[in-house]
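A.B. asks: here's a sequence, model it:
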Amino acid sequence: MSHPLDLEGYLQRIGFVGEPRADVATLRALATAHIAAIPFENLDPLLGTTVSLDLAAIETKLVKNHRGGYCFEQNGLFQAALKAIGFDVTGLIARVLWNQPEDAESAQTHMLLRVKVEGESWLADVGFGSMALGGALRLVVDEAQPTSLEPFRLITDGTQWRTQALVRDEWRTLYRFRLQTAEAIDYVVGNHFTSTYPSSHFRHGLIVARTLADRRLGLRNREFVVHTLGQDSERRTLQGTDEIKRVIEEQFGIRLPASPLLDAKLAALPMPDA
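C.D. replies: Down below sits the predicted model:
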């Protein structure tokens, strides 16, 4: 028997107020609230802790223990919440191209969701870290769509789709995907690769992100960045372990895991390149 999600507990965790309904307004509001409340983070892979995709484990970690997680956890939880509300939702899988060439060969390591609501198909994605989607996108081609921050759009060659964001007047691709529904095993494989493969960047550096109504917060190793729409980014290099932990707790709202390795891993984080 599948684990029954505590929908009320999830809604409280993300600060959603009101009666959730299976409509577009609720979908967009839930996605925006989720990314503001539940940060993206990779502390478990960094610490060598197994990342479970079991819904009960995800719920305990992200909802009850006030942790964050990465795409398979975030969108897995979001999918369960949408289904509990009554949405028609299926999972997709993508190849990440962010900060890579458009023709880069990358593994299928990103989960996103297709939601059918009010007679249309929409894409939702609360798990893309520094460029998390605030809201949802109608599944239409080459149309700039407003979100809580930057405009996003979808393009396609008829087979593969690409999600793009308008960053500093340039359309940049986040990832490419097909509309074929992913099987559960696809996520198991992608999660295993992401969290255990020796050269996975999730195992060797700290990545934390949170998207608020007017700004994006990011922490990459020791560099803490605040990106405010239409303004220059503010950057600060964190020095000691205590400062890193304080920023993780206060700026991202994460309850740090009780791991004897945590301080050593944080102390070993490299300084930003000059």
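A.B. asks: could you use CA atoms for every contact and neighbour count after this?
C.D. replies: OK.
A.B. asks: start to end distance for stretch 84-92?
C.D. replies: 19 Å (C-alpha to C-alpha, to the nearest Å).
A.B. asks: mind listing the strands for the stretch 51-200 of the chain?
C.D. replies: Ranges of strands in the stretch 51-200 of the chain, per DSSP state E, counting those that start in this stretch, are 88-96, 108-117, 120-124, 137-138, 152-156, 161-167, 170-177.
A.B. asks: which one of these lies closest to Glu73?
C.D. replies: Closest to Glu73 of those is strand 108-117 (C-alpha to C-alpha; 9.0 Å).
A.B. asks: and that closest one, what does it pack against?
C.D. replies: helix 71-85, strand 88-96, strand 120-124, helix 184-196 (3 or more C-alpha pairs under 8 Å, 6 or more residues apart in numbering; DSSP states H and E).
A.B. asks: residues in contact with it?
C.D. replies: Strand 108-117 is contacted by residues 22-24, 71-72, 75, 79, 87-96, 121-128, 187, 190-191, 193-194 when judged by C-alpha atoms under 8 Å, 6 or more residues apart in numbering.
A.B. asks: for the comparison step, fold the sequence that follows:
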Amino acid sequence: MSDGTKSLELFQGRLDEKSLQAYFNRIGYGGDREPTLEVLRELHYLHPQAIPFENINSFLGIPVDLSLPGLVQKLVLEGRGGYCFEQNLLFGEVLRTMGFLVKGLSARVFWEVPEGEIKPRDHMLLLVQVDGRKYIADVGFGGASFTAPLSLDHPEPQETPIERYRIFKEADFYYVEIWIKEEWKLMYRFGLEPQLLPDYQVVSWYLCTHPSSLFVKDLMAARCMPWGRYALYNERFTIHRKNEESQKRTITRHQELKQLLEEIFLIQLPPHETLTERLKKLISEE
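C.D. replies: Now for the predicted structure:
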């Protein structure tokens, strides 16, 4: 290629040893560092249990920093979580530092989107190559984040520690579905065109600043567990246990909401002056 595009990469640097070890400490990983499928699976299993999905920055009007130093500071050192761009950019940087071949992709989400409504390609996922085989990694899809990488070339249903997924291809696109309540639900559609950091920065800025964005209006958090998931959407708290009926309840006090974020989702809340006010307004607390 002579147009210079061959040098364009999503991941511009690698984590230094101190930052990489801090990440391993954060997720509780002490295994090998070789770029094998077993290592990828273990990291993918541990990450969403330790680093929760959350959108507190955009909910409070705090800028979302997608730079590598910013991601390490927030998700690793400050005990915070993040949404798809933060989660998968950090995870991708970790994998690349360890020697994995990684590319960033983008997806158009259909999960919980009203029929007929068309969403932009506003979700990030990763394409990881191991031993010549391609896998999809995604630790940033909220309450349905994968807990294991999925084979891109495996049309049959794939079991993960929590749910069952399947990937199929039609024309130039791949579709990811999840088995929920005895039926397949479409999560998103993606192609294999690599994305660069500016591609994600533009979409991330829109999602965390536009008044109609869910990431601005609503509060979301999710965390995987070995037995299932915790999920929070505004004042609605849900516990999903594998092969059991979900438990749901409504939070009525902002103190309880704050306690959930800190103790269940393991989020070290930022000392923001409007946090308490926003939590009170969220649950219509007088």
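A.B. asks: rewinding a little: okay if I get the strands of the stretch 51-200 of the first structure as CSV plus mean neighbour count and distance to Ala31 of the first structure?
C.D. replies: Below are those laid out as CSV (neighbours: other C-alpha atoms under 10 Å; distance: least, C-alpha to C-alpha, whole Å):
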stretch, mean neighbour count, distance to Ala31 of the first structure
strand 88-96, 21, 14
strand 108-117, 22, 11
strand 120-124, 18, 7
strand 137-138, 22, 11
strand 152-156, 20, 15
strand 161-167, 19, 16
strand 170-177, 19, 18
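A.B. asks: adding distance to Ser199 of the first structure, write these out as CSV.
C.D. replies: Shown next, in CSV, are the strands of the stretch 51-200 of the first structure (distance: least, C-alpha to C-alpha, whole Å):
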stretch, distance to Ser199 of the first structure
strand 88-96, 16
strand 108-117, 14
strand 120-124, 29
strand 137-138, 32
strand 152-156, 30
strand 161-167, 25
strand 170-177, 20
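A.B. asks: between those strands, which one is closest to Lys265 of the first structure.
C.D. replies: Ranking the strands of the stretch 51-200 of the first structure by proximity to Lys265 of the first structure (C-alpha to C-alpha) places strand 108-117 first, at 24.1 Å.
A.B. asks: that closest one: how far from the chain's middle?
C.D. replies: In terms of C-alpha atoms, centre = their mean, to the nearest Å, the centre of strand 108-117 of the first structure is set 12 Å apart from its chain centre.
A.B. asks: what do we get in the second structure for Phe128 of the first structure?
C.D. replies: For Phe128 of the first structure, the aligned position in the second structure is Phe141, judged by TM-score structural alignment.
A.B. asks: typo on my end, it should be Ala144 of the first structure
C.D. replies: Match for Ala144 of the first structure (TM-score structural alignment): Pro157.
A.B. asks: grab the nearest non-local neighbour of that match.
C.D. replies: Setting aside the residues directly before and after it, Pro157 of the second structure is nearest to Arg166 in space (C-alpha to C-alpha, 6 or more residues apart in numbering), at 4.5 Å.
A.B. asks: check Leu40 of the second structure too.
C.D. replies: Pro149 (7.4 Å).
A.B. asks: wait, that neighbour sits on Glu42?
C.D. replies: No - Pro149 of the second structure sits out of contact with Glu42 when judged by C-alpha atoms under 8 Å, with a separation of 9.6 Å.
A.B. asks: equivalent range in the second structure for stretch 45-56 of the first structure?
C.D. replies: The aligned range for stretch 45-56 of the first structure is 58-69, by TM-score structural alignment.
A.B. asks: give the contact list for the residue nearest to Phe141 of the second structure when sequence neighbours are not counted.
C.D. replies: Of all residues not flanking Phe141 of the second structure in the chain, Cys84 sits nearest, at 6.1 Å (C-alpha to C-alpha, 6+ apart). Cys84 of the second structure is in contact with Phe53, His123, Met124, Leu125, Val139, Gly140, Phe141, Gly142, counting by C-alpha under 8 Å, 6+ apart.
A.B. asks: and Cys84 of the second structure, what pairs with it in the first structure?
C.D. replies: Superposed on the first structure with TM-score structural alignment, Cys84 of the second structure falls opposite Cys71.
A.B. asks: try Ile264 of the second structure
C.D. replies: In the first structure, the residue matched to Ile264 of the second structure (TM-score structural alignment) is Gln251.
A.B. asks: its match - nearest residue in space that isn't next to it in sequence?
C.D. replies: Gln251 of the first structure sits nearest to Leu217 (C-alpha to C-alpha, 6+ apart), 7.9 Å away.
A.B. asks: sorry, back to before: isn't the match of Ala144 of the first structure right next to Tyr165, touching?
C.D. replies: Yes - using C-alpha under 8 Å, Pro157 of the second structure is in contact with Tyr165, at 5.6 Å.
A.B. asks: leaving out chain neighbours, which residue sits closest to the spatially most central residue of the first structure?
C.D. replies: Nearest to the mean C-alpha position of the first structure, by C-alpha atoms, centre = their mean, lies Gly127 at 1.6 Å. Closest residue in space to Gly127 of the first structure, ignoring its immediate chain neighbours: Cys71 at 4.0 Å, by C-alpha to C-alpha, 6+ apart.
A.B. asks: now swap in Phe24 of the second structure and tell me
C.D. replies: Per C-alpha to C-alpha, 6+ apart, closest to Phe24 of the second structure is Gly30, 6.8 Å.
A.B. asks: that neighbour belongs to a strand?
C.D. replies: No - under DSSP: H, G, I helix; E, B strand; the rest coil, Gly30 of the second structure sits outside any strand and is assigned coil.
A.B. asks: residue in the first structure paired with it?
C.D. replies: Per TM-score structural alignment, the equivalent position to Gly30 of the second structure in the first structure is Val17.
A.B. asks: roughly how far apart are that match and Thr32 of the first structure?
C.D. replies: For Val17 of the first structure, the distance to Thr32 of the first structure equals 13 Å [C-alpha to C-alpha].
A.B. asks: these two: which has the busier surroundings?
C.D. replies: Neighbour totals were compared for Val17 of the first structure and Thr32, and Thr32 leads with 24 against 11 (other C-alpha atoms under 10 Å).
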